[in-house]
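Enquirer: Structure here, sequence nowhere to be found:
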C-alpha cells in the first residue's frame, strides 16, 4: 500500500511532466465546428446505446421524413398510398421501440388512421402489451385509437387485456382515460360488470361472475362478505380520490353504490374527501347521485362546504340534465334556510328569466314553489328524492322548511309572473304554475296579479268568442283553481280572488251562464262558502234563474241547485 508521501511525489511528477509538454508544444486553436460535430455524434451514439436498439434512431428519422410527406395537403392519394406502404415496411417489427416516444408515436397513429390493413398489422404486433401501452404518456393514444376506430374484435381484445388490471390502471391518471373510454363507450353490459367487479376484492378480480351486475347483486349473493367487499371498495376508491382521478363514470357508479350500502361511519371519510370536489362530477347521472348522497348524509358543516364549492355555478347546475337534481336534494333536506337564501337562492333569483327558459331550470323554480308536487314532478323523480327521507342530519319540519324557501323566492317569482301574465295565462305550459304560485307564495304583488286576471276575465262573453278565457280550457281551469283556494286564503286573512273578480266583472258575470265552463266558475265561487262572495253571486244570477233552468249544461243544472 502506497504511503501518502509516495502519492504526493507521484502527483508532483505528473504535474511537472505536463508543464514541460506544455512548454514544448504551444496550444493550437480549437476548431469549434469539428468539436460540435464530434459532440453531436457522441450524443447520438450514447442515445442509441441507451435505448438498446441500434437502428432505432435512424428508423425514427426516416419514418418521420416519410410521415411529413404523407401529412402534406398537396400529397395525392396515389402518392399517399405508396408512402404509407414504405412507412409500414420500415416500422414493421420495430413498432414497440417507436411507440413510446413523443414524435414517432404520431407516425404510428397516422398508420392506424389510414386503413384497416395497417391497423390490423400494428395491433397484432402490440396486442400483448396493451397494459403497458395504456400507462405510457404517448403510447396510450394508440390504444385510444384502436378503441375508437378498430374492429369489434380488436375492441373486445383490448377490453379483455384489461382483465385483472382495472383497479391498478384506474389509479393511473393516463391509463384511467383508456379504461374510461372502454367502459363508457365500447364495453357491453357483461364487460362492464367484469370491470366493476374487480373493485369488490381479489376473488372477484380473478373469478368474474356473470350473474353479478352491480354491488347490490354481490351483497345479495354473498351477504356474509358484505363487510369485506365494502372494505375493499373503500380502500380502492380512497386511493383513486387521493390521486384526483375520480371524474370517470365508472368511479361515479362505484361511489354511488358504496355510499348507498355502507354505514354512516364508513360514508364519512369518502364524503369528507369529496366535499370540495363534487362540481366536476355532477354532470353525469351517477355523479349527480353521489353529490345528492353526500348532501343527504354529510354533517351540517360538510353540507355547507359542498354548496359553497358550487358558488357562481348554481345557474349552470340548475340548467343541467342531472345537475339540477342536486339542487332539488339540497332544497329538500337543508335545515339552514337562511344559508340557502344567501348562498343559493340569491344567485338563482338573479337569473330567474334564464332559469324559466329551460326545462331543467323551470323544474328547479317549480320545486321551490311547489316542492314534490306530483302535478309537476314525475313519480321517478319523487322516488329518487324520497331516498333522502329519514336521514340522520335533517331535523327541521318539512312543512316549515318549504314555507321558508317559498317566502324567500316569493318577490322574484311574483314579479316575473306580473311581467309575463298576459302571455302565460293563456299558455297551457304556464297556467298550472301560475295557480300553484298564487296558492303557495305571498306578497303585495298578489293583489296586482289578481287585478290583472280579473281585467282579463271582464271582457263581455259571447259563445264562440275567440280568445275569451271561457273558450280556453286551461285558462278556465287556472281561474277555477285560484277560486277554489279562496276558502283557505279567507281563513288565513289573505286577499281573495273571487271578490276582486266579481267587483271587476260584475256586469259580465251573468253572461258566463251561457257556457258550461262559466257555470262551473260561478259554482266554485258559491262553494267557497265565503258569505260576501256567495251573496254577490246570488245577487248577480237572481234575475237569470229562468234562463238557467232552460239550459241543458251540467254546470247550469248544478248551479241552479246551489241558487
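Expert: Done, it's in. What you see is a predicted model, and the numbers here were worked out from it, not measured in a lab. Numbering: from 1, shown residues only.
Enquirer: rest of the way, CA atoms for contacts and neighbours
Expert: Will do.
Enquirer: which SSE is residue 96 in?
Expert: For residue 96, the enclosing helix or strand under DSSP states H and E is helix 95-98.
Enquirer: Put this next to the previous one:
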C-alpha cells in the first residue's frame, strides 16, 4: 500500500559474511605475470551517478538497517588480511631471489675457475714463447759472421758516443782498442745499419792517418756505399773530416755514374753535397760534363779538347754536337723535375748552362721560359707543380742567376708570373747571399713599379708596430740592406759588392732591349712607394739608426730621397735627427760609444742634410733636392749655443756646409757668432808647435823617424777665410 514503509529484513551474520566477503586474488609472482594481469574495468560516470541516486532513494538509513558498523569491521579485516598476505608474499619472493643469486654466484665461480686457469696457462705459454724467440734470435745473431767482433765494437761505441762522460785519456784508449779490432776489416762493418755507426764514430775521433787507412780500405766501394740508406752517412763523415787524398778517392769513383746516382733516392743527396761543398772546380767540371751526353760519361776516356764545364765553350769547339747534347741535357733536366727532385745544385748549374746556350728570342729559349713559368690559370690558394723549383733556384748561385735572366728576358706578363711564387719567401730571400739578387733583378727590370713595390716591399715593410724593428734588422744585414736601399742608391759602392755589381751590369745590358721605362724614373717611382714607411721607422727609432755607421748612411739616403713624399713625416724625422746631432757627432749613443766610423759617417750625413742634396762627382757640385729639406734651420736652432765647438772640432765641415747652404737665411747670424770666436778658430786652424814640426821635418836626415805632425783643423781654416 502506498504510504506504508516496508520493514527491511536484517540479514544474518553468516549470510552477510558470504555476501560481503571479497574474493581473494593471488598476486603475481613475477613481472611478466603482472604485465599480463587483467585490470578491473572502471565504472563510467553515468553508472556511478545512477548508483548514487538509487542509494539516495532508499528510505532506510545505515543506522536503521544496522549494517554500517558491520561493513566497516569487515573492511578493516579484509585490509589487514590483504596486508598480511602481501608481506608474506614479499618475504617469500626475497628468499627466492636470494637463493637464485646464490646459485648464480656458485655457477659463476665454477665457470670462472677453469677460465682463470686457462689464462694463467696462456700467459705462461706466451712468456715461454717470447723467451724462445729471444733465444732463437740470439742464436741466429751469433751464427752470423763476425758477430763477436761486431758486438765488441758496439760496446765500445756505446761508451765513445757519450760526449760529456768520458775523459780524454780514456777516449784515446777506447779509440785505440776500436782500431785494433776494425783495422783490415772495415768492409765487414760498413754494410750493416748498426755496425756502420761504429766506423763513423771511429772517423770522428781518429787521427788523419787513421782516416786515410779507412778510406783506402773502402776503395772501390764508394758508389755502393753512397746508395746505401745508412752507409751514405759514412761517406759524408769521411769527406767532412778528411783531406784532399780522401776527397779524391771518393769523387773519382763517382765518375761515369753521375746519371744513375743523381736519380738514385739515396745517392743523389751525397753526390750533390760533395759537388757543392767538397769538390774542386776541376772535379765539378768533370761531374757536370756527364749531364751533356754519354760520351762524357765513359770512364777512362781521355778528355778531348777543353775540360771546361761550360756548355758554351764545348759547343764552340764542336758545333756539330749541339743537337744531341741539348737533347740529352733537356731529358736529364726534365726527368729530375718530373720526379720533383728540384733542390740539387747540379740541376741548377745544368739548367743555367742550357739557358745560356739558347739564343734569346728563339723558340728553344721561349720554350724553356714557358716550362719554368707557373700555370697562370691557377686560382689563389692553388700551387703549381714547379713552384718548388722556382723557390729552390733562387737560393743557389747558378739558380739565382738563371732566375735573374728570366726576369730580364721575360715580358711584362712573364715577370708578374715569376714574382708570384716568391710571395711568402720574400723576407728570407732578402737575407740570403744568392736569393737577394733575384729581388734586385725584379726591381731593376720590371716596368710596373707598383707591382714590384707591392710584391717585394709589402712583405719587407709591414704596416704594424714591428716596422721599425724590421727596418733596423734589414739595415744591419749586408744583403737585406742592398734590397732596401737599392731604389735610393743603386750605384753606391758602399752598398753593392763586386759580385752584385757584376750581376746588375749584365741585367742593365739586357734591359735596354726588353724594358721600356727609364731606369731613373723606375727607381724614383719605387722610392716614392716605400718612402712613408721608412720615414716612420726613422722617426720612431732615430737614436738606434744613428748608433751604427750603416744606420747613419741609411738615414742620409732616405731623408734626401723623394722629398716630395709625405712632407710632414719627413719634417718630423729631420727634427729628430737635428735633436740628436750633438750625440751623433760625439758618438755618444750607447751602441756607438767610441766608434770612429760612426762619427765619420755621422758628420757626412749631417753635412749632406745641411747642404740639402747629394754631391755629384761629375759636376763637382751639390745638387739640392726640390722641395728643399729645410734641415739647416732645424740644425742651427739645435747647435746655436755651441757653434764654436762645432767649428773648432770634428764638425767643422758641417758648419762650412751650413754657411754655404742654399735657402738658408741665417748665414749672417752664423758668421757673426764665428767672428766673436775668431781667436779660437785661429788656434784650431794653426795649433802651436805645428811650424816647429815642419822645420824639423825639413832638417830630418835619411833613416830618422818622421816626427809626428800636428795638423790644424782644415774646416776652421775655411771658416776663417769666410770671415
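Expert: Looks like it arrived, so ask away. Bear in mind that the values here come from a model prediction, so they are computed numbers and not experimental data.
Enquirer: Let me see the TM-score of these two.
Expert: The pair, once superposed, lands on a TM-score of 0.72 when counted by TM-score structural alignment, normalised by the length of the first structure; 496 aligned residues with a CA RMSD of 4.6 Å.
Enquirer: one step back: need the residues that contact the helix holding residue 96 of the first structure.
Expert: 53, 56, 60, 104, 105, 108, 122, 125, 126 (CA atoms under 8 Å, 6 or more residues apart in numbering).
Enquirer: again, but for stretch 332-341 of the second structure
Expert: The contact list for stretch 332-341 of the second structure (CA under 8 Å, 6+ apart) reads 263, 291, 342, 347, 350, 351, 386, 389.
Enquirer: For the fourth one, what is the corresponding residue in the first structure?
Expert: Residue-level alignment of residue 347 of the second structure against the first structure, with TM-score structural alignment as criterion, gives residue 251.
Enquirer: Tell me, how many residues neighbour residue 159 of the first structure?
Expert: Counted with other CA atoms under 10 Å, residues neighbouring residue 159 of the first structure total 23.
Enquirer: That one -> the second structure?
Expert: By TM-score structural alignment, residue 159 of the first structure lines up with residue 251.
Enquirer: buried residues in the host helix or strand of its match?
Expert: According to DSSP H and E, residue 251 of the second structure maps onto helix 244-252. Going by neighbour count (16 or more other CA atoms under 10 Å), the buried part of helix 244-252 of the second structure is 246, 247, 249, 250, 251, 252.
Enquirer: Just the closest of the residues you listed to residue 126 of the second structure, please.
Expert: Using CA to CA, residue 250 is the member of these that lies nearest residue 126 of the second structure, at 50.6 Å.
Enquirer: quick one: that closest one from residue 405 of the second structure, how far?
Expert: From residue 250 of the second structure across to residue 405 of the second structure, the span is 35 Å (CA to CA, to the nearest Å).
Enquirer: Excluding chain neighbours, what is closest to residue 284 of the first structure?
Expert: residue 322 (6.2 Å; CA to CA, 6 or more residues apart in numbering).
Enquirer: burial count for residue 185 of the second structure?
Expert: Residue 185 of the second structure is flanked by 16 other residues according to other CA under 10 Å.
Enquirer: How about residue 550 of the first structure?
Expert: Around residue 550 of the first structure there are 10 residues (other CA under 10 Å).
Enquirer: which other helices and strands contact the helix or strand just after the helix holding residue 251 of the second structure?
Expert: Using DSSP H and E, the next helix or strand after helix 244-252 of the second structure towards the C-terminus is helix 258-262. In terms of contacts (3 or more CA pairs under 8 Å, 6 or more residues apart in numbering; DSSP states H and E), helix 258-262 of the second structure is packed against helix 267-273.
Enquirer: So what touches the helix it packs on?
Expert: 226-228, 232, 235-236, 254, 258, 261-262, 344-346.
Enquirer: let's see it at 6 Å
Expert: 226, 227, 261, 262 (CA atoms under 6 Å, 6 or more residues apart in numbering).
Enquirer: and which of those is nearest residue 535 of the second structure?
Expert: residue 262 (50.4 Å).
Enquirer: Show me what that closest one lines up with in the first structure.
Expert: Under TM-score structural alignment, residue 262 of the second structure pairs with residue 170 in the first structure.
Enquirer: distance of the closest residue to residue 208 of the first structure other than its chain neighbours from residue 163 of the first structure?
Expert: Leaving out its chain neighbours, the residue that sits closest to residue 208 of the first structure by CA to CA, 6+ apart is residue 194, at 6.0 Å. Going from residue 194 of the first structure to residue 163 of the first structure by CA to CA gives 8 Å.
Enquirer: just residue 517 of the first structure next, same as before
Expert: The value you get for residue 517 of the first structure to residue 163 of the first structure, if CA to CA is used, is 68 Å.
Enquirer: who has more neighbours, these two?
Expert: Taking other CA under 10 Å, residue 517 of the first structure and residue 163 do not tie; residue 517 has more neighbours (23 against 17).
Enquirer: OK, contacts around the more buried one?
Expert: Per CA under 6 Å, 6+ apart, neighbours of residue 517 of the first structure: none.
Enquirer: I'd like to know how many residues surround the counterpart of residue 191 of the first structure in the second structure.
Expert: Alignment note (TM-score structural alignment): residue 191 of the first structure maps to residue 283 of the second structure. Neighbour count of residue 283 of the second structure, defined by other CA under 10 Å: 17.
Enquirer: do residue 434 of the first structure as well
Expert: For residue 434 of the first structure, the tally of surrounding residues (other CA under 10 Å) stands at 21.
Enquirer: Could you tell me how far it is located from residue 425 of the first structure?
Expert: Using CA to CA, residue 434 of the first structure is found at 8 Å from residue 425 of the first structure.
Enquirer: Mean per-residue distance, stretch 254-261 of the first structure versus the second structure.
Expert: Following superposition, stretch 254-261 of the first structure is found to deviate from the second structure by 2.9 Å on average (mean CA distance after the TM-score superposition for the first structure).
Enquirer: Mind listing what's buried along that stretch?
Expert: 254, 255, 256, 257, 258, 259, 260.
Enquirer: Ok, stretch 86-96 of the first structure next?
Expert: Those would be 87, 88, 90, 91, 94, 95, 96, for stretch 86-96 of the first structure by 16+ other CA under 10 Å.
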